[in-house]
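> structural data only, the sequence is not supplied:
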């Protein structure tokens, strides 16, 4: 029983649970945004009708293929992906780039084998090529 308790109390499991709850909540928020704002906006642009493809289907040898609902889900997915990209990914990338801009370089690529090595290295640890060390920065 103590092993199960340790498993449950591991930090990454708790973080994963929080991420699932936040993701589900965010999904509901995005679906509401799509249903209540974006879909009516598409309807206003296309002449007042909200796009609804759920009744579209075709029949082959007596089997009915209802592709309209699939089209609705694809459109919803694309809209959700675009909203997540523009509202989450882009701002996060910009924030990370701001933090990385001021970060001091500590590694470089070996010109011979293209491995990542420390900036002050005199010899590559992977291919043993001799390198010119980086100039020492003198304190001002």
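All right, it came through fine. Keep in mind it's a predicted model, so treat the numbers as computed, not measured. Numbering: from 1, shown residues only.
> C-alpha from now on. contacts and neighbour counts both.
Will do.
> please enumerate the strands of this structure.
Here the chain has its strands, by DSSP state E, at 58-60, 63-65, 107-109, 116-118.
> redo these as JSON lines? Include mean neighbour count.
Below are those laid out as JSON lines (neighbours: other C-alpha atoms under 10 Å):
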{"stretch": "strand 58-60", "mean neighbour count": "9"}
{"stretch": "strand 63-65", "mean neighbour count": "10"}
{"stretch": "strand 107-109", "mean neighbour count": "14"}
{"stretch": "strand 116-118", "mean neighbour count": "16"}
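> distance to residue 101 for those strands - can I get that in JSON lines?
Formatted as JSON lines, these follow (distance: least, C-alpha to C-alpha, whole Å):
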{"stretch": "strand 58-60", "distance to residue 101": "55"}
{"stretch": "strand 63-65", "distance to residue 101": "53"}
{"stretch": "strand 107-109", "distance to residue 101": "15"}
{"stretch": "strand 116-118", "distance to residue 101": "19"}
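> in stretch 93-108, which residues are buried?
Along stretch 93-108, not one residue counts as buried under the neighbour rule (16 or more other C-alpha atoms under 10 Å).
> ok, second structure coming up, stack it against the first:
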């Protein structure tokens, strides 16, 4: 039973999942800082309120309704989704497209094909034969 647990933990997908959770938590903190430090004050300045949660708040028979609270949650969701899409999904899709087409990634060195290497060897041998 211990060996099975050890194999389960050592499997790549469990380690990848753990790394993804840690990176996701760190990424969420970065997005929260951007939203809280830059975007929310900008929107709050437009609406004249300290944050979005107090925008369009009204009371009916003692019940408090807050459209700003819904807007704040929606905006946070859209900010995180946009950041993940543009910073993670788009670059990975472009990399996958290049790999499908057989192109090397920008940082991968392009290696010659077998035919190119054999042609270079042949040409080098012909140059040596000539007096």
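Structure's in. What do you need? What you see is a predicted model, and the numbers here were worked out from it, not measured in a lab.
> could I get the TM-score for this pair?
Once superposed, chain against chain, the TM-score is 0.60 (TM-score structural alignment, normalised by the length of the second structure); 101 aligned residues with a C-alpha RMSD of 2.7 Å.
> ok so, going back, to residue 77 of the first structure, which of the strands of the first structure lies closest?
Closest to residue 77 of the first structure of the strands of the first structure, according to C-alpha to C-alpha: strand 63-65, at 20.4 Å.
> centre of the chain to that closest one, how far?
Its chain's average C-alpha position is 36 Å from that of strand 63-65 of the first structure, according to C-alpha atoms, centre = their mean, to the nearest Å.
> also stretch 95-102 of the first structure?
For stretch 95-102 of the first structure, the distance to the chain centre is 18 Å (C-alpha atoms, centre = their mean).
> ok, now stretch 62-71 of the first structure?
Centroid separation for stretch 62-71 of the first structure versus its chain: 31 Å, with C-alpha atoms, centre = their mean.
> what comes up buried for that stretch?
For stretch 62-71 of the first structure, by 16+ other C-alpha under 10 Å, it's residue 68.
> now the terminal residues of that stretch, how far apart.
22 Å (C-alpha to C-alpha, to the nearest Å).
> now the helices for the first structure?
Using DSSP state H, the helices of the first structure run over 2-9, 11-33, 39-45, 67-84, 90-101.
> got the angle between the first one and helix 11-33?
Read it as helix 2-9 of the first structure. Using axes from the mean of the first three to the mean of the last three C-alpha atoms, to 10 degrees, the direction of helix 2-9 of the first structure lies 40 degrees away from that of helix 11-33.
> report how many residues lie close to the alignment partner in the second structure of residue 87 of the first structure.
Aligned by TM-score structural alignment, residue 87 of the first structure pairs with residue 87 of the second structure. Neighbourhood size, residue 87 of the second structure [other C-alpha atoms under 10 Å]: 11.
> try residue 79 of the second structure
The burial count assigned to residue 79 of the second structure is 17, neighbours taken as other C-alpha under 10 Å.
> could you report the distance from residue 26 of the first structure to residue 10 of the first structure?
As judged by C-alpha to C-alpha, residue 26 of the first structure and residue 10 of the first structure stand 24 Å apart.
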